[in-house]
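**Student:** one predicted model, sequence on top.
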Amino acid sequence: MGIIVKKAGWQTMVMDQGRKNTRHLGVPSSGVTDLFQYWWANGLVHHFDFKGAGPAVLEVGTGPVEFVFDQPHVFAMTGSAGEYYLDDQKIPSHTTLHAKSQQILRIEKIARNGTIYLAIRGKWRVNRVYESASADVLSPFSGSAGNRLKDQDRIIIDQVGQMELSTVKTPDYLKPAKSSGPHTIRITAGAELHQCDQIKHALSEESFGISRNSSRMGYRLTTNQEYNHTMTSMVSSIVLPGMIQWPSGGEPILLLPNCQTTGGYPRVAKIIDADLWKLAYLGPGDHLEFKWTTREEAIYLRKYKTQQFTRFWNKLFPENIKNHSLTY
């Protein structure tokens, strides 16, 4: 039971919330970039247990892709706008859907630099390393934990509970929207910012492009002029997804979930947790603008974003989610 990957595309991977306690071992956390749409995709198929790494999903970055359901399944897709078909019938995203045996799910198009999260109800039998199924293509992990999916791969998903679930939809105001202009992302000060006075001004005043020389480890950002700061070297220190490092005489690097665990470049800023989801819908050719905020506001916004999900599901299914915490 499960799905057969008929057409994998080149950026389809198994993901979950990532490896929570491995960074001290030098192992990247990996995991989805947009935790909110990950939670919504799972909620739509009545997966509510997000302890640890949480349920597995498919993260799709480019189309077209095709999956064959070899048994009836309940599924949902969240994330970017796109074109989706079940056999030849066009279907919506951000809602609970039902597939019959041998039906084909096609994701024909995905918005530029977008991401789709595909949740399928059931227990996924996939490779897990350090208790997480998240793929890290730069690691030596075996199977889907270390590789993108390929044509003819099979994912076994054991059915659990009832298959005829009530249809739930994500409210429109909670769907990710992508603007055509520069994308504003809020940041707080990094550990070495106080040693790089010129950089603080640059981060608040300049627009940054995302270079094609980027990867799942991080976005390399382009600037209109060269900035130098006095800090030419430092002891390699802890880094996290969302941090911005800025080498002297070079261009800044915005770290993503598959980033390394330590680095020797100055850590000048950190994207607040409530805005990390925006990185799932950006890529080469897009432009960013940063806005400074306080630690207190960042904590408040993180709590607010999490409660947007829990309040909705508590109202519909209070017995399912009340005992399961959502964490970054």
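**Tutor:** Nice, I can see it.

**Student:** from here on, contacts and neighbour counts on C-alpha atoms
**Tutor:** Will do.

**Student:** for this protein, which helix is longest?
**Tutor:** What stands out as the longest helix in the chain, according to DSSP state H, is helix 295-316.

**Student:** can you tell me what sits against the next helix or strand after that helix?
**Tutor:** Counting by DSSP states H and E, the next helix or strand C-terminal to helix 295-316 is helix 318-321. Residues from elsewhere that reach helix 318-321, judged by Cα atoms under 8 Å, 6 or more residues apart in numbering: 48, 49, 310, 313, 314.

**Student:** let's see 10 Å
**Tutor:** 43, 46, 47, 48, 49, 50, 310, 311, 312, 313, 314, 315 (Cα atoms under 10 Å, 6 or more residues apart in numbering).

**Student:** most neighbours of all those residues, which one?
**Tutor:** The most crowded member of the contacts of helix 318-321, judged by other Cα atoms under 10 Å, is residue 43 (26 neighbours).

**Student:** assumed it was part of a helix.
**Tutor:** Yes - with DSSP: H, G, I helix; E, B strand; the rest coil as the criterion, residue 43 is located in a helix.

**Student:** OK, contacts around it?
**Tutor:** Taking Cα under 10 Å, 6+ apart as the criterion, residue 43 is in contact with 37, 49, 76, 95-96, 119, 121, 168-170, 309-310, 313, 317, 320-321.

**Student:** just residue 226 next, same as before
**Tutor:** By Cα under 10 Å, 6+ apart, the contact set of residue 226 is 248, 249, 250, 251.

**Student:** equivalent analysis for residue 220, please.
**Tutor:** 208-214, 244-245, 251-255, 283-284.

**Student:** take this one as well and set it beside the first:
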Amino acid sequence: MTLLILRAGPLATVQDLGRSTWRDRGISRCGALDELALSWGNLLVGNAADAAGLEFTLGAASLRLDADCCIAVTGTDADATLDGRPLRPWWRQRAHAGQTLKLAAPRERMRSYVAISGGIAVPPSLGSRSTDLKAGFGGLGGALRDGDRLPLNPPTALPARAVGLRPPDWAATLRVLPGPEHEDFAASAREAFWHADWTVTPQSNRMGYRLAGPALRRERGDELASHGVLPGVIQVPPSGQPIVLLADAQTTGGYPRIGVVIRADLWKLAQLRLGATLRFTPCTPAEALGALRVQRQRLEQLRSALCMST
């Protein structure tokens, strides 16, 4: 059982929820940038939330299935069609062997996800099927290309009727914890950090989003020794223009950390297009943990509701 990539688009990859236990070895987490979109899509088609699916960046793409299965297209609106018939986003739908799924270039936001019942069955590397683009392993070893064929696990038996979800609320305001070097920055820089509109620059990628806005001046503090970093950390290099680290980010760094985007909001970054603007708002550790807890409770509620619907 396989699927054939007819048109891969500019940056299509196999992704699951990434490698969570290898950072001490210098291995990046990787995984879907929009974890909610992939997790919810997997639940729709009867998979575990961390099953491997496809991440498409800015479309347009097409693929052909060679087995009956269920599919769900989530993330940004990709105007998906199955043999020319429009598909509703964030819905589970039956697909038959030989049918072609097409995704158009999205009108808004950035990334689309395709979940397939059973999940993509590329061999796991270090416990994950996610593609690590900079290291060249996981998935098929890099970005997908036209003509690639991906193995599929046997599809989960599901009823024919369609089931859908309401997409999560999206806004370009990100909750942020003050970072270890937050107080090293001038008062004017801290004020600008919290109140400026920041623009995503073309120098952004899956490792991190480079932002443009007021230059953030560090007022005190010696040169920093190398330290561990995580997705969500907001570094400020000598240029004063922040970098928000994403799933493919390195595991260590030396730039001062003015803040950290909370885990529950990282998925929003995945959908910001180049040239889009965002704002930061302060958050406490208790609020960050509460937001993550609510997000995970919502995932369990969806799992239970979808199990009942089958």
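**Tutor:** Yep, that arrived. Remember, predicted model here, so these are calculated numbers, not experimental data.

**Student:** do a quick rundown of the strands in the stretch 151-300 of the second structure.
**Tutor:** In the stretch 151-300 of the second structure, the segments counted as strands under DSSP state E, counting those that start in this stretch are 163-164, 173-178, 198-200, 208-212, 227-228, 233-235, 243-245, 252-253, 257-261, 277-282.

**Student:** the fourth one aligns to what range in the first structure?
**Tutor:** Which is strand 208-212 of the second structure. Using TM-score structural alignment, strand 208-212 of the second structure lines up with residues 218-222 of the first structure.

**Student:** now do the first one
**Tutor:** Mapping strand 163-164 of the second structure onto the first structure (TM-score structural alignment) gives residues 168-169.

**Student:** just put the contacts of helix 318-321 of the first structure in TSV and tack on distance to residue 262 of the first structure.
**Tutor:** Listed next are those as TSV, based on distance: Cα to Cα, whole Å:
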residue	distance to residue 262 of the first structure
43	34
46	37
47	34
48	33
49	31
50	27
310	33
311	36
312	38
313	37
314	39
315	42
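
**Student:** tell me which residue of the first structure lines up with residue 80 of the second structure.
**Tutor:** Counting by TM-score structural alignment, residue 80 of the second structure lines up with residue 84 in the first structure.

**Student:** the host helix or strand of its match - contacts with which helices or strands?
**Tutor:** Using DSSP H and E, the element containing residue 84 of the first structure is strand 82-86. Applying 3 or more Cα pairs under 10 Å, 6 or more residues apart in numbering; DSSP states H and E, we find strand 82-86 of the first structure packed against strand 65-69, strand 89-91, strand 97-99, strand 104-110.

**Student:** re earlier: now the buried members of the contacts of residue 43 of the first structure.
**Tutor:** Taking 16 or more other Cα atoms under 10 Å as the criterion, what is buried in the contacts of residue 43 of the first structure is 37, 49, 76, 95-96, 119, 121, 168-170, 309-310, 313, 321.

**Student:** OK, contacts around the residue sitting nearest the centre point of the second structure?
**Tutor:** By Cα atoms, centre = their mean, the second structure has its centre lying nearest to residue 33, at 1.4 Å. Residues near residue 33 of the second structure by Cα under 10 Å, 6+ apart: 15-18, 55, 111, 206, 231, 246-248, 266-271.

**Student:** from residue 298 of the second structure, how far off is it?
**Tutor:** From residue 33 of the second structure across to residue 298 of the second structure, the span is 19 Å (Cα to Cα, to the nearest Å).

**Student:** you'd agree residue 162 of the second structure is up against residue 89?
**Tutor:** No - Residue 162 of the second structure is beyond contact range of residue 89, at 11.4 Å (criterion: Cα atoms under 10 Å).

**Student:** what sits against residue 136 of the first structure?
**Tutor:** By Cα under 10 Å, 6+ apart, the neighbours of residue 136 of the first structure are 13-15, 18, 27-31, 142, 144-148, 216-217, 257-259.

**Student:** let's go with 7 Å and repeat that
**Tutor:** For residue 136 of the first structure, the contact set (Cα atoms under 7 Å, 6 or more residues apart in numbering) comprises 30, 145, 146, 147, 258.

**Student:** before we move on, the earlier item: among the strands of the stretch 151-300 of the second structure, show me which one is buried the most.
**Tutor:** Of the strands of the stretch 151-300 of the second structure, the one with the most neighbours on average (mean count of other Cα atoms under 10 Å) is strand 233-235, at a mean of 26.

**Student:** which helices and strands does it pack with?
**Tutor:** Here strand 233-235 of the second structure touches strand 243-245, strand 257-261, going by 3 or more Cα pairs under 7 Å, 6 or more residues apart in numbering; DSSP states H and E.

**Student:** try 10 Å this time
**Tutor:** Contact analysis of strand 233-235 of the second structure by 3+ Cα pairs under 10 Å, 6+ apart lists strand 173-178, strand 208-212, strand 243-245, strand 257-261 as its packing neighbours.

**Student:** perfect, that will be all.
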